[in-house]
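S.K.: predicted model and sequence below, questions to follow.
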Amino acid sequence: MAHQLREVGLDFIAAAPVRMVFVQEMSAPPKAVHRALAEDVPGWEEWFSAVTLARSTGDGSTREIHLRGGGRFQETILTAEAPEVYAYRVDVANAPGARAIAEEWRLTPAGPGTHVRWTFAVDGTAAFRAVARLGRPGLGRAFRDAVRRLDRRLAAQSS
């Protein structure tokens, strides 16, 4: 059953009770990575294997995301400041016990490529927070695999 989550802003990403930060280097430049994150929303299905549906809704300031395993989310874009940051919060989710979720993709130049830092910030019941912490290794693996797949996709598009 889907339920409304607490409306949070960018400050939540630094202050959430549970924060998981993952980093990865990419060979693609920050502008290309940001464009893939913020503008090619349906493309997420191609490079983030956990995502089975991704589409912009409304005027493009919101998204609908479906995940493998049944997760369903309606999200609001908090910022799409090119090419440095892309962040969004989850407004509606079918995750039991979730109270607030926000994610931030921070992109910094690393030579000709990009240093990607993804922060996954959540709040919820004690059980939800515990499950989120237990899921850290899998979430990290999913992030690293997604970034590698996105890097290959962007390289193929530029050649």
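M.R.: Now that the structure is in, tell me what you want to look at.

S.K.: okay, CA-based contacts and neighbour counts for the rest of this
M.R.: Noted.

S.K.: now Ala14: which helix or strand?
M.R.: helix 11-15 (DSSP states H and E).

S.K.: which element follows that helix toward the C-terminus?
M.R.: As the chain continues past helix 11-15, the following element, by DSSP H and E, is strand 18-26.

S.K.: which elements pack onto that next one?
M.R.: strand 113-124, helix 126-134, helix 136-158 (3 or more CA pairs under 8 Å, 6 or more residues apart in numbering; DSSP states H and E).

S.K.: now do 10 Å
M.R.: With contacts defined as 3 or more CA pairs under 10 Å, 6 or more residues apart in numbering; DSSP states H and E, strand 18-26 has these neighbours: helix 11-15, strand 98-110, strand 113-124, helix 126-134, helix 136-158.

S.K.: so which of these is nearest Pro42?
M.R.: Nearest to Pro42 among the helices and strands packed on strand 18-26 is helix 136-158 (12.8 Å), distances taken as CA to CA.

S.K.: also this one, for the comparison:
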Amino acid sequence: MARRLSPVGLDFIESAALRHVFTREVSAPPEAVYRTLADDLAGWPMWFAGVTRCRPTDGGKGRDVRLKGGTRFRETILAADEPERYAYRVDVTNAPGPRALVEEWRLTPAGTGTRVRWTLAADGAPPFRLVLKLSRAGLGRAFRDAVTALDRRLMAATG
């Protein structure tokens, strides 16, 4: 059953009831990381193991994402500020519990590479918030694995 979430904006990233922030440095430059995040949506399943499909919608203003296990997201891109920030809001999902969900990827130069910071900002029913809190370690591991795979992919493409 599809659930429509609140149409929150970028300010929700700071004001959300629950926020998880993860950071990792990679050797690829910010421009290459940004292009992979924002422009190569079909490539997400190649480096983010939990994603089975990611494709643009609404003439590039949105995304349709499917995860392993069957979770689906229909998203609106809130920020595409090359090469520093890529953020999107979940508008519709089949996942139970969330009322609002925004993800932001921040990219900053780190030597010859990039510091990647991923923020997951969410609000929802108390059971959803509890599950999300308890999932912090797993989400952190998924982020680290994804960013490591992304960096390997980018280095193989340029090397």
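M.R.: That came through, no problem. Here the structure is a predicted model, which means the values were calculated and not measured.

S.K.: what's the mean deviation for the helix holding Ala14 of structure 1 versus structure 2?
M.R.: Following the fit onto structure 2, the mean deviation recorded for helix 11-15 of structure 1 is 0.5 Å by mean CA distance after the TM-score superposition for structure 1.

S.K.: in structure 1, which residue is most central in space?
M.R.: Nearest residue to the geometric centre of structure 1 (CA atoms, centre = their mean): Glu103, 5.1 Å.

S.K.: just the endpoints, please. Distance across stretch 37-56 of structure 2?
M.R.: 12 Å (CA to CA, to the nearest Å).

S.K.: again but with stretch 41-61 of structure 2, I slipped
M.R.: For stretch 41-61 of structure 2, the end-to-end distance is 12 Å (CA to CA).

S.K.: who touches that stretch?
M.R.: 35-40, 62-80, 88, 142-154 (CA atoms under 10 Å, 6 or more residues apart in numbering).

S.K.: now it: which residue numbers in structure 1?
M.R.: The aligned range for stretch 41-61 of structure 2 in structure 1 is 41-61, by TM-score structural alignment.

S.K.: and that stretch, what's buried?
M.R.: For stretch 41-61 of structure 1, the neighbour count (16 or more other CA atoms under 10 Å) marks 41-48, 50-56 as buried.

S.K.: ok, now stretch 110-126 of structure 2?
M.R.: Buried residues in stretch 110-126 of structure 2, defined by neighbour count with 16+ other CA under 10 Å: Gly113, Thr114, Arg115, Val116, Arg117, Trp118, Thr119, Leu120, Ala121, Ala122, Asp123, Gly124.

S.K.: distance to Arg136 of structure 2 for those - can I get that in CSV?
M.R.: Output for these, formatted as CSV (distance: CA to CA, whole Å):
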residue, distance to Arg136 of structure 2
Gly113, 26
Thr114, 23
Arg115, 20
Val116, 17
Arg117, 15
Trp118, 13
Thr119, 12
Leu120, 10
Ala121, 12
Ala122, 13
Asp123, 15
Gly124, 16
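
S.K.: looking at those, spot the one nearest Gly9 of structure 2.
M.R.: Ala121 (11.1 Å).

S.K.: that closest one is in contact with Trp105, isn't it?
M.R.: No. In this structure, Ala121 of structure 2 is not within contact of Trp105 by CA atoms under 10 Å, at 11.5 Å.

S.K.: appreciated, that's everything.
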